[in-house]
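>>> Sequence first, then the predicted structure, then my questions.
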Amino acid sequence: MKRKNMVSLFAYLIIMTSCGGNDTPSDPDGRGIIPNKGVIELKDNQRGLSNPGMGWNQMFYTFDDVPVLTGNDKSDNLNWIPCDILSFRVSWAKMEPKEGQYNWKVIDNAANYWLSEGKRLAFKFYTNFLWDNPDRQATPLWLKDAGAKGHYLDGNNDPSDDSWMADYGDPILLEKLEKFYKAVAAHYSTDKIEFIELGSIGRVGEGNSYQIGVEPTETELKVHINLLRKCFPKTQLFINDDHGNAACLYAKTLGYGVDDHSIGVDASVNPPGRAYNKSVIDKFHDGKSIIGLEDDTWLLPDDWYLKQMTEAHANYCRIHTSPSNLRKADVRKIVNQMNLKMGYRIQFPRISVPTFIQRGQSLKISYSVRNAGVGYCQVTCYPHFLLKDFNGKEVSSVTDVGFDHQDLMSGSDNATLNRNVSLTIPANTAAGNYTLFISMVDETGKPLIKLPYDGDDGNKQYKLTQISIK
């Protein structure tokens, strides 16, 4: 139910200050435009934003103990880029070398630094690596000792160096895997996990049989998809496009997003390289699904990768290289452009209000809102107008609870929503000047989303205007 309130406005406005992603300092003034007859036109400050449900994610391990980051990059918190997510791809065998004994330090030794700064984690726990590499055994061998059925993977006709895998549908595998997932869920609280990728099928969890040769049945795929959802009912999950069209669409019905790894691979033999899988990912372009892409290890973002991100409507892009490479002069421009388009970018282009108000009157605020990003906003949030007195104390506020974040389609859809709310000024409010702020709040009223404007009060609340109450 919407609350009705009354207001008048007389104000300063936020103007563009600096280019996103570069190191140019902001305009020292920051504000200074007086609204024309109660119409405020907000100007995007062109800075990259870190928000939930979107952004870069930095790969830490590519395989178990093989770190992607090098040198000083291991202690870089990446605050210079919209990256709040540290991503781990590690094998189940590494995480649970003995049944019920968990090797959390594999993740925690690296993750605690990020978590201490309020950042989040992403996981993929895989069960297969290669045919002939016992040093990278991915399925815990204690499963075999517990009676799980499976077979050795032999690619060179030499059984002395084979790895072993459990059959995808083996009941002992599924029972023990469920216990492992539940242990992960107990060790890492929901607010620390940004997303988890399905990793129990295929080579390093990517869903394909490359270098393994074992294909799952449709039933086995569904069982693994269901199991991960069962153990993480409120977590954003992903499935890789290599699992195939049927599996991806089934996972979509359970709230999975989709991702495509290794964008740009084979660029040297087939320039400009491998594009995202349109046949699968385009089916997730519904304003309700999350999409992610990964630039492969030795590649750097370029115009072509930016095009892939845009056309795929990607909310996430994975950094699969040491992050200082993204500071290089030849990629910095592209990175800056990606910072401003990746995921969602909520703008309020126009806010219309009277220039003053009498106590006891009711005031309607008309505003427009749009998403300038290429992805979709899947975070439940609502526009919130807040009036504060000279001491920063709340006088009145209103939340547009009729707003549906899923109506904010991507910038390429050119969808601008026009909304109206009413704000009530208590009858006993003293006459004088007040300040109006705007924010995007969660269901509890807590500011949640960073907006592309200056004037933030430090709590994701953005100064719009001064209000004169008569």
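Great, that's in hand. Residues are numbered from 1 along each chain as shown.

>>> From here on, just use CA atoms for contacts and neighbour counts.
Fine.

>>> In this structure, mark out all the helices, start to finish.
Assignment of helices within the chain using DSSP state H yields the ranges 92-95, 105-115, 142-145, 171-187, 218-231, 245-253, 278-281, 303-312, 329-341.

>>> Please report how far the nearest residue to T435 once chain neighbours are set aside lies from G432.
Counting by C-alpha to C-alpha, 6 or more residues apart in numbering, T435 lies nearest to Q466, which is 4.3 Å off, once chain neighbours are set aside. Here Q466 is placed at a distance of 10 Å from G432 (C-alpha to C-alpha, to the nearest Å).

>>> same question, R332
Relative to G432, and taking C-alpha to C-alpha, R332 is found at 48 Å.

>>> which one of these two has more residues nearby?
Each of R332 and G432 has its neighbours counted (other C-alpha atoms under 10 Å); R332 has more, 17 against 12.

>>> show me what contacts that one?
For R332, the contacting residues are L326, by C-alpha atoms under 8 Å, 6 or more residues apart in numbering.

>>> same check, this time on E194
Listed by C-alpha under 8 Å, 6+ apart, the contact partners of E194 are 52-53, 85, 120-122, 235-236.

>>> Pull the most distant pair out of those residues.
Among the contacts of E194, the pair separated by the greatest distance (C-alpha to C-alpha) is I85 and T235, at 14.3 Å.

>>> the more surrounded of these two?
Between I85 and T235, counted using other C-alpha under 10 Å, I85 has the larger neighbour count: 30 against 18.

>>> what about versus this one:
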Amino acid sequence: MRSLQSSKRRPIGEIAAALAVAFIASSFVGFAQEVTTVVRPVETHEILINPGMGIQTFQRYNGDSLNPGVTWSEEGPVGTLKTEEKKPDFPGSSVAYVRWHWATLEPVQGKVRWEIIDLALAEARRHGQRLAIRLMPYDPKHPLPKWYRESGARRANSNDGNIWEPDFSDPLYFKDWSALINEAGRRYDGHPDLESVDISTVGYWGEGWSSYMPEFPVQKKLIDIYFKAFHKTQLLMNFDEPEALVYGTSHGAGWRFDCLGDMKEHEPEMLDQYPEEIAETGIQDVWRSAPVSMETCGVPESWLRNGWDAHYILSEALRWHVSTINVKSSAIPQLWGKEFEDLERRMGYRFVLRRGEWRTQARAGEALHLKTWWVNEGVAPVYRPFVLAFRLSSPNQSRVIRTDEDVRKWIPGDAVFEDPVFVPSDLPAGEYQISVALLDPVTLSPAIQLAIEGRGRDGWYSLGKIRVSDGY
């Protein structure tokens, strides 16, 4: 064994020079491995039709004729509607909102015409929409089912010429109404084409108000029917009774009100009831986890005839973080075209990818070190768990990488997704295109239009290139 004393020593200067060369070489290798591609997609300002948001169709579907003048029907479709040959001048819609009276659905006790709802779900899908529904007990023109009125159930009002109104605290009302809702939940809860269900309880249209209101424990019991029947499908709580509104939204329901635009001279809801009730009930932040939906008071044409300020009305809707609005499939006055287009661009969510960055070269099995910066330019998040995904594709290969990002947390403002996102270990070496998409959680197909250019026919957005080499 050679001793230390007999070993040949290197000059200190030579050692220092060797270390410097080694440091430079390792730094160069590290630098080469960490070269990144940065892209800044071009934003688009076009109106986007995206799931669960926008202007709804009412009692009809995309392409169907509009209601004339300031009229509309409360009778939901029971068959296939005839689509107009010439597309009406109306916004494209991702949600068809329909509602039916109890007597229409169950004309004979226990024999519910479920085929009506089945057909509506199929029609919504055929027209590129999802279905939002309400089952209504009665209204001023459509009475409760004849079999119910003759069942011995208690009547709340006298025979005064008004429509027969039930005693909502009557056990028969709870029994028969809950039977309908429970079976609806069993059949349709979580249906891929069902967007939402209104919580419908007492009074005209089931909106939760009446001259014969029961005590709140009775209201609560009627509301609870829905929470027991629908665990997967989004529920919406009507706005009319504050205590019921607080209860419903505190249990996961979104909220909706039925008279957006009311600017009448005496007790205007837009100036009095709505802002006050939102504040007093403390529902200002419900939009962060559940949607806000609104329905016009009359139709936009009636706003114009009344001299109401559309800019103010729509600005308030946006301030209240609206995702969907029902204008009752009525024409939008040409004078307000710009206001409604601005509304469509801002209501709901609007995702802009501002910046993307990834390693320019990577081995199969290695991390891309992918980082993306997003901005939600809308007024609300998305409420379904869409899947943020990236795709590596070449003429001969295509691999989709799904992430665990919860895009429901992308509230208005900035969001950053930063994750290793590994290159598939069996991906052959070569040059690949990186694309991004938000996938439907059921079909896993691209479902959301981003507010950027570069969308392909398949719904994926092309971002740039990456070079993949063989793995270790």
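That came through fine. Treat the numbers as computed from the prediction; the structure is a model and nothing was measured.

>>> Got a TM-score for the two of them?
With the length set by TM-score structural alignment, normalised by the length of the first structure, the two chains reach a TM-score of 0.76; 408 aligned residues with a C-alpha RMSD of 3.3 Å.

>>> out of the contacts of E194 of the first structure, who's nearest G199 of the first structure?
Using C-alpha to C-alpha, the contacts of E194 of the first structure come closest to G199 of the first structure at A122, 12.0 Å.

>>> Nearest spatial neighbour of the closest one, chain-adjacent residues omitted?
Excluding its sequence neighbours, the residue lying closest to A122 of the first structure (C-alpha to C-alpha, 6+ apart) is S87, at 4.5 Å.

>>> now for that neighbour: what does it line up with in the second structure?
Under the alignment by TM-score structural alignment, S87 of the first structure pairs with Y97 in the second structure.

>>> Keep only the contacts of E194 of the first structure that stay in contact in the second structure.
Here these are checked against the second structure with both residues aligned by TM-score structural alignment, their matches' C-alpha atoms under 8 Å, and the contacts held in both are 53, 85, 120-122, 235-236.

>>> all strands for the stretch 301-450 of the second structure, in order.
324-326, 351-359, 361-363, 370-376, 387-393, 398-402, 413-419, 430-439 (DSSP state E, counting those that start in this stretch).

>>> Centre of the chain to the fourth one, how far?
Pointing back at strand 370-376 of the second structure there. Remark: strand 370-376 of the second structure is offset 20 Å from the chain centroid, using C-alpha atoms, centre = their mean, to the nearest Å.

>>> now the fifth one
Average the C-alpha atoms of strand 387-393 of the second structure, do the same for its chain, and the two points are 21 Å apart (C-alpha atoms, centre = their mean).

>>> and what of the third one?
The chain centre lies 37 Å from the centre of strand 361-363 of the second structure; the measure is C-alpha atoms, centre = their mean.

>>> before we move on, back to that, out of the strands of the stretch 301-450 of the second structure, which is the most enclosed?
With neighbours taken as mean count of other C-alpha atoms under 10 Å, the strands of the stretch 301-450 of the second structure reach their highest mean count in strand 324-326, at a mean of 24.

>>> what does that strand contact?
52-58, 97, 292-296, 347-348.

>>> again with stretch 430-437 of the first structure
Stretch 430-437 of the first structure is touched from outside by 385-390, 461-470, with contacts defined as C-alpha under 8 Å, 6+ apart.

>>> repeat that for 10 Å
In this structure, residues lying in contact with stretch 430-437 of the first structure by C-alpha atoms under 10 Å, 6 or more residues apart in numbering are 7-12, 356, 358-359, 384-397, 455-457, 460-470.

>>> and the closest residue to D296 of the first structure other than its chain neighbours, what does it touch?
Counting by C-alpha to C-alpha, 6+ apart, D296 of the first structure lies nearest to S262, which is 4.3 Å off, once chain neighbours are set aside. When contacts are counted by C-alpha under 10 Å, 6+ apart, S262 of the first structure touches 273-276, 293-299, 318, 320.
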